[in-house]
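K.L.:
sequence and predicted structure are below.
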Amino acid sequence: MTSVAPKNDLNQMDDKKPVIDFAIIPGYENVRLHESLLPPPPVDYIPPKNQEQQDFMSASVISEDTARQALLEHVGQQCCWGKGAAQKMTIKELKRSPSYHYILETFTEERSTKWHFEPFKGQPVDGPHNGPAPGPWDIPITYREVFKNETLFHEVPHTAYVKDCHGCDAKGYLRCAACHKRSKIRCPACQGSVQEREYQNIKHEITKCPQCSETGEEMCATCGGDGRIQCHYCEGHRQLRWFIRLSIFWANNVSDHFIEKTGLPHELVKAAESIEFQDTQFRVTPVTKFPEEEINEASQRLLSRHQFPQRVIHMQRHMIRMVPVTRCLYEYKEKYLFYYVYGLESKVYSPDYPEQCCWGCSIM
């Protein structure tokens, strides 16, 4: 039986409950109510000797016409910006300064076990009489999508058995904590005094309490006057079906390194269209031939951190995003200013554009 992670877990045990004697399942003798991580079996992996790396291309500097047209389109999308500066400026220098974003992903699997229970309602009980329980890493369960976080719960075959409920001593009910089995509680309106105090026309008057019919008590709403509530462990069925639950956690572990040498905000670079170099392998090797040496160093450093000895590594992927950035130096009214054209879509970042006020609007 396999299930996704539930919102509520019946195994939230009361610390005051007695210690439970669990069935002895060969291979699972140390399993308790708390998750216990299981180191994965060894994997024989021999790294390739000559894993080829792709050639990396660079983005060229844009032309002066492209830089000016990009700024004109950007100005036209802004409210109250004037086009005069973009039309009359003199471009002095176009300097290529690309941004880089290295991303490493390692897709891992982690398994743990714990004793779990559910109310016994007559459902099948797959116990040790059906054979030995398989090892936690011998149960064939696979992920649905690589590089996606996912959690599944699976009952370990041949570990189930039925036992009287420890929460209610197999009675099916518990004493109501609100009324202490008295069926009634003190009236919340008069606090049991059978009287109410009222102020009418600045006079202090004492009247009989209408809510409790002058008894000082009312029926307990928690138990409906029965004095008992249904056991929340067995839900009134008096018995529990115990089994060892296997928890499988697939995780996409992500690390990255960002290189930005201009005044362009990182969030703009991350959202821009880029030239991407990507490699997906069972194990990727560090990037060594990228023109920007800092990327090679970051790849080596991050890969050394993605070892995960307590998990199985299923797949790795790394990517280099190169965002073309051109820094444009221009002169307007004897002032030197900068703006940036970035991304494959030639977006513009120009926080110091000189005509951002309403006087830049054309008055019809």
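P.N.:
Perfect, I can see it now.

K.L.:
only C-alpha atoms from now on, for both contacts and neighbour counts.
P.N.:
OK.

K.L.:
confirm Ala70 sits in a helix?
P.N.:
Yes - with DSSP: H, G, I helix; E, B strand; the rest coil as the criterion, Ala70 is assigned to a helix.

K.L.:
how close does it sit to Thr207?
P.N.:
Counting by Cα to Cα, to the nearest Å, the gap from Ala70 to Thr207 is 82 Å.

K.L.:
who has more neighbours, these two?
P.N.:
More crowded of Ala70 and Thr207, by other Cα atoms under 10 Å: Ala70, with 19 against 10.

K.L.:
ok, that one to Gln87 distance?
P.N.:
Note on Ala70: its distance to Gln87, by Cα to Cα, is 12 Å.

K.L.:
tell me which residues touch the residue nearest the centre of the chain, please.
P.N.:
Central residue of the chain (Cα atoms, centre = their mean): Asn149, 7.9 Å from the mean position. Each residue near Asn149 by Cα atoms under 8 Å, 6 or more residues apart in numbering is listed here: Phe249, Trp250, Ala251, Asn252.

K.L.:
all helices of the stretch 51-200 of the chain, in order?
P.N.:
Along the stretch 51-200 of the chain, counting by DSSP state H, counting those that start in this stretch, helices occupy 64-76, 84-88.

K.L.:
so what secondary structure elements neighbour the longest one?
P.N.:
Meaning helix 64-76. helix 84-88, strand 335-342, strand 347-349 (3 or more Cα pairs under 8 Å, 6 or more residues apart in numbering; DSSP states H and E).

K.L.:
mind doing that once more with 10 Å?
P.N.:
Secondary-structure packing of helix 64-76 (3 or more Cα pairs under 10 Å, 6 or more residues apart in numbering; DSSP states H and E): helix 84-88, strand 90-96, strand 325-332, strand 335-342, strand 347-349.

K.L.:
and the last one, what does it pack onto?
P.N.:
Pointing back at strand 347-349 there. Packing partners of strand 347-349 (3+ Cα pairs under 10 Å, 6+ apart): helix 64-76, helix 266-271, strand 325-332, strand 335-342.

K.L.:
buried ones in the longest one?
P.N.:
Of the residues in helix 64-76, Ala67, Arg68, Ala70, Leu71, Leu72, His74, Val75 count as buried by neighbour count, 16 or more other Cα atoms under 10 Å.

K.L.:
hmm, who's touching that helix?
P.N.:
Contacting residues not belonging to helix 64-76 are listed as 61, 77, 81-87, 89-94, 326-328, 339-342, 345-350, 353, 355-356 [Cα atoms under 10 Å, 6 or more residues apart in numbering].

K.L.:
check it against this one:
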Amino acid sequence: MDYQLETFTETRKTEQAEKPYEGEEADFNTQPAPQPWDIPAKTPSFFTKHKEKIRVPFTSSIKVIGKQKLCIKCNARGNMDCETCEGKRQMLSSIKLKVKWSNHEEYHVVPQNSGLKIELDSVSGKELFQNSQSLLYLLLGFPNPAISEASQRMIKDHQTKYGQTSRILQQRQTVELIPITKVNYKWKGEAHLYYVYGNEHKVSADNYPATCCCVIQ
């Protein structure tokens, strides 16, 4: 059995940016520039990672190459395409807003007594419970106390950790039962075993005999 917590966040940062001028409006100081969180940005589907760059309104100004900065390749004559102004001889300077949507995932696998000695967070199982909210409540009273304990610890940790630097838009918690089948067999009079686990039917077979001519799938 495992418990999965996902916390979907939005982070915003601003930085100075320049690009070759292509006729954009120079609106610097015509109005007060909006604060980063006041700028509209379309949120992707929840739990989907995405990045976006937005030019902040009322921060754009035009710089003429040669007065603030000299283009070495063509001496600011504009007769060569260069990496700086691409032959335009003018640069648009503005503040750029970088918006990042992230999905922070964490798993807790309840120790099992089957003898399987591998991590089970790479496989899926049968979904027993799932819910999502903008901010989750602790999962209390679950039949397995270890799941309730993991929920309490991880939800508090995520809300504290990611709420300080980002906006938490949505959280989702899922409880899965991971199937594990233990197979005992004999080979040339000796006892052996292997495991089949997860919905993906992965196999773990330590000390499997005759590996040169037989493969378990």
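P.N.:
Yep, that arrived. Because the structure is predicted, anything quoted here is derived from the model rather than measured.

K.L.:
sorry, back to before: secondary structure and distance to Thr280 of the first structure added to the contacts of Asn149 of the first structure, as JSON lines?
P.N.:
Formatted as JSON lines, those follow (DSSP: H, G, I helix; E, B strand; the rest coil; distance: Cα to Cα, whole Å):
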{"residue": "Phe249", "secondary structure": "strand", "distance to Thr280 of the first structure": "21"}
{"residue": "Trp250", "secondary structure": "strand", "distance to Thr280 of the first structure": "17"}
{"residue": "Ala251", "secondary structure": "strand", "distance to Thr280 of the first structure": "16"}
{"residue": "Asn252", "secondary structure": "strand", "distance to Thr280 of the first structure": "13"}
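
K.L.:
list only buried entries from those residues.
P.N.:
Buried members of the contacts of Asn149 of the first structure, counted by 16+ other Cα under 10 Å: Phe249, Trp250, Ala251, Asn252.

K.L.:
what's the second one aligned with over in the second structure?
P.N.:
For Trp250 of the first structure, the aligned position in the second structure is Trp101, judged by TM-score structural alignment.

K.L.:
how much space between Lys117 of the second structure and Gly198 of the second structure?
P.N.:
Computed as Cα to Cα, the Lys117 of the second structure to Gly198 of the second structure distance reads 14 Å.

K.L.:
these two: who's more crowded?
P.N.:
Gly198 (19 against 12).

K.L.:
let me see the contact set for the more buried one.
P.N.:
Per Cα under 10 Å, 6+ apart, neighbours of Gly198 of the second structure: Leu120, Asp121, Ser122, Val123, Ser124, Gly125, Lys126, Leu177, Ile178, Pro179, Ile180, Thr181.

K.L.:
surely the first one touches Gln4?
P.N.:
Right, Leu120 of the second structure. No - in this structure, Leu120 of the second structure is not within contact of Gln4 by Cα atoms under 10 Å, at 11.9 Å.

K.L.:
quick one: Asp206 of the second structure and Gly115 touch, right?
P.N.:
No - judged on Cα under 10 Å, Asp206 of the second structure makes no contact with Gly115 at a distance of 11.6 Å.

K.L.:
neighbour count: those two, which is higher?
P.N.:
Neighbour totals were compared for Asp206 of the second structure and Gly115, and Asp206 leads with 12 against 9 (other Cα under 10 Å).

K.L.:
and the nearest residue to that one once chain neighbours are set aside, how far is that from Val123 of the second structure?
P.N.:
With sequence-adjacent residues excluded and distances taken as Cα to Cα, 6 or more residues apart in numbering, Asp206 of the second structure is closest to Tyr194, at 7.1 Å. Separation of Tyr194 of the second structure from Val123 of the second structure (Cα to Cα): 17 Å.

K.L.:
tell me which of the two has more neighbours.
P.N.:
Neighbours per residue, other Cα under 10 Å: of Tyr194 of the second structure and Val123, the larger number sits with Tyr194, 17 against 14.

K.L.:
what lines up with Pro143 of the second structure in the first structure?
P.N.:
Using TM-score structural alignment as the criterion, Pro143 of the second structure maps onto Pro291 of the first structure.

K.L.:
its match belongs to a strand?
P.N.:
No - counting by three-state DSSP, Pro291 of the first structure is not part of a strand but coil.

K.L.:
counting neighbours, what do you get for it?
P.N.:
Around Pro291 of the first structure there are 12 residues (other Cα under 10 Å).

K.L.:
same question, Thr108 of the first structure
P.N.:
Counted with other Cα under 10 Å, Thr108 of the first structure comes out at 24.

K.L.:
now do the strands in the stretch 51-200 of the first structure.
P.N.:
Here the stretch 51-200 of the first structure has its strands, by DSSP state E, counting those that start in this stretch, at 90-96, 99-119, 150-155, 161-164, 173-175, 184-186, 195-200.

K.L.:
mind putting these in CSV, distance to Arg228 of the first structure included?
P.N.:
Output for these, formatted as CSV (distance: least, Cα to Cα, whole Å):
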stretch, distance to Arg228 of the first structure
strand 90-96, 77
strand 99-119, 19
strand 150-155, 33
strand 161-164, 19
strand 173-175, 5
strand 184-186, 12
strand 195-200, 29
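
K.L.:
deepest-packed of the ones you listed, please.
P.N.:
Of all the strands of the stretch 51-200 of the first structure, strand 99-119 has the most neighbours on average by mean count of other Cα atoms under 10 Å, namely a mean of 22.

K.L.:
helices and strands around it, which ones?
P.N.:
Secondary-structure packing of strand 99-119 of the first structure (3+ Cα pairs under 10 Å, 6+ apart): strand 36-37, strand 150-155, strand 161-164, strand 239-259, helix 266-271, strand 275-281, helix 293-305, strand 312-323.

K.L.:
would CSV of those with distance to Lys181 of the first structure be doable?
P.N.:
Output for these, formatted as CSV (distance: least, Cα to Cα, whole Å):
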stretch, distance to Lys181 of the first structure
strand 36-37, 39
strand 150-155, 38
strand 161-164, 23
strand 239-259, 23
helix 266-271, 62
strand 275-281, 64
helix 293-305, 59
strand 312-323, 53
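
K.L.:
nearest to Gly131 of the first structure, of these?
P.N.:
In terms of Cα to Cα, the element of these nearest to Gly131 of the first structure is strand 161-164, at 13.4 Å.

K.L.:
the nearest residue to Asn79 of the second structure once chain neighbours are set aside: what secondary structure?
P.N.:
Excluding the flanking residues, the one nearest Asn79 of the second structure by Cα to Cα, 6+ apart is Gly87, at 6.1 Å. Classification of Gly87 of the second structure using three-state DSSP returns coil.
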